[in-house]
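**Student:** sequence plus the predicted model coming up.
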Amino acid sequence: MAETQLANLLALLTPADIVTPESPEYEEQSRTWAVQANKHPQVVVTPKSVEALSRVVSYANTTDLNIGIRCTGIGNATSRDILISLSAFKSFQFDPHEETVTFGSGHCWGEIDQKLEENAPGYASVSARCTYVGVGGSILHGGQSWLSSEYGLACDPKNLIDVQVVKMDGTNVWASEEPELLWALRGGGGGFGVATAFKMRVYKYPSSIFCGQIVYAPDALKDIARETAAFASRCSDAKMALHLYCLDMTAGTYAGKEPKPGLAIFVYDANGPEHGRSKDGFKWALDIPGAVDLTKTLNFRGVNQQFDASRAPFGKINTWAAGVTVPAVDENLILRAWDWYLALLKKDPKLVMGTYVLMEVMQKAVYQSLGFPSLVSAWPHTRNQHNLQLGTGVIPGSPESDALAYKAMAEGPYEIHPGHIGADYFLNFIENFIDLKKVK
């Protein structure tokens, strides 16, 4: 029966819409961020129009076929039978009067940054903080941005105005026609239909942003912990943000070098370079002994391009992640994170290429722009203010390392942040150890 259903579904498309394992583009169209997540679909289909997609979705919903939806980007969307790729949905329109953009769900955010730069210079969207994240997955699961400290999440009603959706019966609607559907799409995930286009607010934004890494040796840890915690507690400037990393500073295996655990701060100041280097900006970080200053002045698109090298593990390693919100980034949290990082690498040095700790220092508006508690959108808002992200992984072929990596992600948030509860996960990182009923 499954073979007949598959054949019937493919008959709804043209040969140009069908990608098989023998096709040269199959690997790119079916690749998952984590190797172990890939179910190697029998076929990837790339419908070129909403009408073709509607036919596929309508029929697929009547079959026993395993179906997945991929909006592009770097997620783990996959399936055993049919993977529907939205890579052909590349429409883009800027409305200068409404100050909105309407764009297809087949974009990555780097493409949107580029098109805004070309068609709406001086504007920025509440996008991801790197170029290679797909628009669909990020928006539908909340959407955190450099702009979020000022304008909230991408899915907030003032930012996400409308979504074009193919529903499971194949009908095509703009979600504003069905308010409950639009509510669900604002941060509730992608299980309510297939999003084909988004209409979002864009904002006039500075084009001279002070940003980049400041790198440190491990012996600067105590100074970094003290000064970063002080910054996190005092800063209320919506145009400033900070990321603190514990990771392999040489890119280890990827660069063919011996791993070198270290620390880095990525600073972001949209007030410009003069402010960024001042005592009101990040002078404190530059003054920490041993600091290596790699900062630059870039526009918004250029800032996001600084993270392109982070795409290197895509589809190369078995990897797991855990992302939680925390109320504060204090000295003890930073010190525990570093100890956890080193302890994991000591248990299994093979994990060095995939292991990192990332603490994102943000402003309250990111999660509380709608107040708390808030039922205005489906995204589970929180009183917490900052993010703690953990990741680890290893080249496929080591079951013991896989088991340790999974265990580390399940237990890591509790070890680093003892006040962590199951409600504090954010939905971009969903693994089997997370009880979704507790997330809020």
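**Tutor:** Thanks, I have it.

**Student:** drop to CA atoms for contacts and neighbour counts, all remaining ones
**Tutor:** Noted.

**Student:** so where does Glu117 fall, helix or strand?
**Tutor:** helix 109-119 (DSSP states H and E).

**Student:** pull out the buried residues from that helix.
**Tutor:** Trp109, Gly110, Glu111, Ile112, Asp113, Gln114, Leu116, Glu117 (16 or more other Cα atoms under 10 Å).

**Student:** before we move on, what about stretch 188-207?
**Tutor:** For stretch 188-207, by 16+ other Cα under 10 Å, it's 188-190, 193-202, 205-207.

**Student:** repeat that for stretch 268-280.
**Tutor:** For stretch 268-280, the neighbour count (16+ other Cα under 10 Å) marks Tyr268, Asp269, Ala270, Asn271, Gly272, Pro273, His275, Gly276, Arg277 as buried.

**Student:** among those residues, which pair sits farthest apart?
**Tutor:** The largest separation in the buried residues of stretch 268-280, counting by Cα to Cα, is between Ala270 and Arg277 at 11.9 Å.

**Student:** list the buried residues for stretch 282-298?
**Tutor:** Buried, per 16+ other Cα under 10 Å, within stretch 282-298: Phe282, Ala285, Leu286, Ile288, Ala291, Val292, Thr295, Lys296, Thr297, Leu298.

**Student:** show me the buried residues of stretch 188-207 that map onto helices.
**Tutor:** Judged by DSSP state H, those include no members of helices.

**Student:** of the residues you listed, closest to Ala378?
**Tutor:** Comparing these against Ala378 with Cα to Cα places Gly188 closest, at 4.9 Å.

**Student:** isn't that closest one up against Ile139?
**Tutor:** No - using Cα atoms under 8 Å, Gly188 is not in contact with Ile139, being 9.6 Å away.

**Student:** three-state assignment of Ala322?
**Tutor:** strand (DSSP: H, G, I helix; E, B strand; the rest coil).

**Student:** residues contacting Arg186?
**Tutor:** When contacts are counted by Cα atoms under 8 Å, 6 or more residues apart in numbering, Arg186 touches Ile139, Leu140, His141, Gly142, Cys155, Asp156, Pro157, Leu160, Ser377, Ala378, Trp379.

**Student:** ok, and the closest non-adjacent residue to it?
**Tutor:** Leaving out its chain neighbours, the residue that sits closest to Arg186 by Cα to Cα, 6 or more residues apart in numbering is Cys155, at 4.6 Å.

**Student:** now the one you found: how far from Met362?
**Tutor:** 17 Å (Cα to Cα, to the nearest Å).

**Student:** before we go on, here's another structure to hold up against the first:
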Amino acid sequence: MGDVSESSQRELTGQLLELSQLVDPSEVLAASSVDYIANTQTWSTAKDKKPRLVLRPTTTESLTKIVKYLHNTNLDYKVRSRGFGSASATDVLISLTAFDDFEFNKEGEYVILGAGGTWRGYYDRMEAATQDWTIVAARTPSIGIGGSTLCSGFSWLSAEYGCVSDPANLLDAHVITADGRAFWAAETDPDLLWAMRGTETGFAIATHFKFRARQYPENGSIWAGPILIPRTKVAEVAKGISSMAEKDKRGEMTDKLGMFLYVLRKEILAFLGTTQDMLVVHAFDARGEASGREEFRWALEMEGAIDQTGGGMTLGQVARLQEHIGDVRGTAEAYWSPICMTGENETSEEIIIKSISWWETILDDPTSVSKNGYLLYELFSCRDNLTGRHSSAWPRPVGYKHLMLLGTGCGPNEPKEVSDKAKQYLMEAPKKILGKLMNEVDIVPNALEDFHDIERIYGGHYEKLRQIKTRVDPQNRLQGWIEPLAA
């Protein structure tokens, strides 16, 4: 066995050397370099596989050459475009950070973006080009464009126009298939593009996206920002949010309004200037400050509330309010479950209070799990697909508007029993919070975990997705959550 292992090691070393010699030396990142860390660091330390070779191709030709070589090997590899999914591999990691192109075509009403750029880069460039146009862009500036788009993606404009990857917003994607073919997918392989809308990764490598550009006269007049409220006001906050949800059910809520509800420890909220655990109502109203202050009066006038909102903002300025979220990347073993709130389990006072109670049980854990749990509601954050539920691979639930994001974790390199405990808290959460309504749970396909039910998430689209996967990547070289059919 020793001889076999030694032989395999020599073959592996030879393949990695041969692969690195196929590209320009500047496209190979040394493990000792700062660039290596910047291009490999995962959100969750548990998913960092410490790749032996990191490549950062700068052209489509170079990337295609790499993929063609890898296709005929058994090397474990992943493609990284900086989403929450923490892409990593034991052998080869391909970073797309050099693919950060930007093109705004006003006449054609579209924007082309490289998959490896960040949303911060998009907002900076778009605002330099125009104040009157926008695309349905993600809200977190430090996140990669490719990683967030492929898992559906959510924007401050999603209540109006839907997910980032919906056909009404994402018009096309330039892809490289597992065997090295490169093309724009909308015309050449529309089924492939359909499969990529909400499946995170695994069907093809997206190098560029073509997004629909829209005129947005509200840009520059948005009112947004955090309202910090003492944690003791849980019941009052739950009542305020529930009253807004009831107003929405009556058809009295505008689609230009949204909000987050953070329930986080003071350590994580340090960038907001707080020194105690707080509830954070992060408000957004594109109609302006007067409208926003009226809609969120219940929060602003609450005893002990700290108003950190501001008016006259652009979408880019709103996004930059969250730019420090990237600071937590690589600081913990992190696990999460993003749960759609629809139907009977839609946001209510009872569910909000139960979810906060669940979070508080984590705070009492004697291990490092207590420092890494969080709860986030994204309210009025989506709408039904404008082109029909089945026009995207992820058939998101009808009427889905609210999301409850549950997160657990522990410190890096903790014993297995500690990380197992963090996972267990998360797996038990839906039953503890939703009770008899737990069967109504739907998971958003964003940084999925190995305990999520993939077949259930994609429902009636699952078998079609497997058929497409079998056609474009029968050897499962690109990996992903959808596996090809057995030969």
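**Tutor:** That came through, no problem. Please read all numbers here as calculations on a predicted model, not as lab measurements.

**Student:** to which residue of the first structure is Met302 of the second structure aligned?
**Tutor:** Matched to the first structure by TM-score structural alignment, Met302 of the second structure sits across from Ile288.

**Student:** so who does the spatially most central residue of the second structure touch?
**Tutor:** Computing the C-alpha centroid of the second structure and ranking residues by Cα atoms, centre = their mean puts Ser148 first, at 4.4 Å. Residues in contact with Ser148 of the second structure (Cα under 8 Å, 6+ apart) are Arg82, Gly83, Phe84, Ala138, Glu200, Asn446.

**Student:** same question, Asp64 of the first structure
**Tutor:** Counting by Cα under 8 Å, 6+ apart, Asp64 of the first structure has contacts Ala2, Gln5.

**Student:** and the longest strand for the first structure?
**Tutor:** strand 194-204 (DSSP state E).

**Student:** please tell me which residues of the second structure that one aligns onto.
**Tutor:** The aligned range for strand 194-204 of the first structure is 205-215, by TM-score structural alignment.

**Student:** quick one: contacts of that stretch?
**Tutor:** 60, 79, 96, 99, 101, 106, 109-116, 132-136, 146, 168-178.

**Student:** what is the aligned counterpart of Ile224 of the first structure in the second structure?
**Tutor:** That one, Ile224 of the first structure, aligns with Val237 by TM-score structural alignment.

**Student:** now for the host helix or strand of its match, which elements pack on it?
**Tutor:** Element membership of Val237 of the second structure, judged by DSSP H and E, is helix 234-249. Packing partners of helix 234-249 of the second structure (3 or more Cα pairs under 8 Å, 6 or more residues apart in numbering; DSSP states H and E): helix 297-300, helix 349-363.

**Student:** 6 Å instead, please
**Tutor:** Secondary-structure packing of helix 234-249 of the second structure (3 or more Cα pairs under 6 Å, 6 or more residues apart in numbering; DSSP states H and E): helix 349-363.

**Student:** in the helix it packs on, what counts as buried?
**Tutor:** Quick answer for helix 349-363 of the second structure (16+ other Cα under 10 Å): Glu349, Ile351, Ile352, Ile353, Lys354, Ser355, Ile356, Trp358, Trp359, Glu360, Ile362, Leu363.

**Student:** and stretch 324-343 of the second structure, by the same measure?
**Tutor:** So, applying 16+ other Cα under 10 Å, buried residues of stretch 324-343 of the second structure: 325, 329-342.

**Student:** same thing with stretch 247-254 of the first structure?
**Tutor:** Here stretch 247-254 of the first structure shows Leu247, Asp248, Met249, Thr250, Ala251, Gly252 as buried, counting by 16+ other Cα under 10 Å.

**Student:** next up, the contacts around the counterpart of the second one in the second structure.
**Tutor:** If you follow Asp248 of the first structure across to the second structure using TM-score structural alignment, you land on Arg265. Residues counted as contacts of Arg265 of the second structure (Cα atoms under 6 Å, 6 or more residues apart in numbering) are Asp277.

**Student:** could you tell me the end-to-end distance of stretch 141-152 of the first structure?
**Tutor:** 13 Å.

**Student:** who touches that stretch?
**Tutor:** So stretch 141-152 of the first structure is in contact with 126-129, 153-155, 187, 189, 238, 363, 365-366, 369, going by Cα under 6 Å, 6+ apart.

**Student:** same thing with stretch 331-341 of the second structure?
**Tutor:** By Cα under 6 Å, 6+ apart, stretch 331-341 of the second structure touches 44-46, 402-412, 442-444.

**Student:** can you give me the offset of that stretch from its chain's centre?
**Tutor:** How far stretch 331-341 of the second structure lies from its chain's middle: 10 Å, per Cα atoms, centre = their mean, to the nearest Å.

**Student:** stretch 356-374 of the first structure too?
**Tutor:** The answer for stretch 356-374 of the first structure is 15 Å, by Cα atoms, centre = their mean.

**Student:** same check on stretch 120-129 of the second structure?
**Tutor:** 20 Å.

**Student:** against the first structure, where does that stretch fall?
**Tutor:** Counting by TM-score structural alignment, stretch 120-129 of the second structure sits on residues 110-119 of the first structure.

**Student:** for that stretch, give me the average deviation versus the second structure.
**Tutor:** With mean Cα distance after the TM-score superposition for the first structure, stretch 110-119 of the first structure departs from the second structure by a mean of 0.8 Å once superposed.
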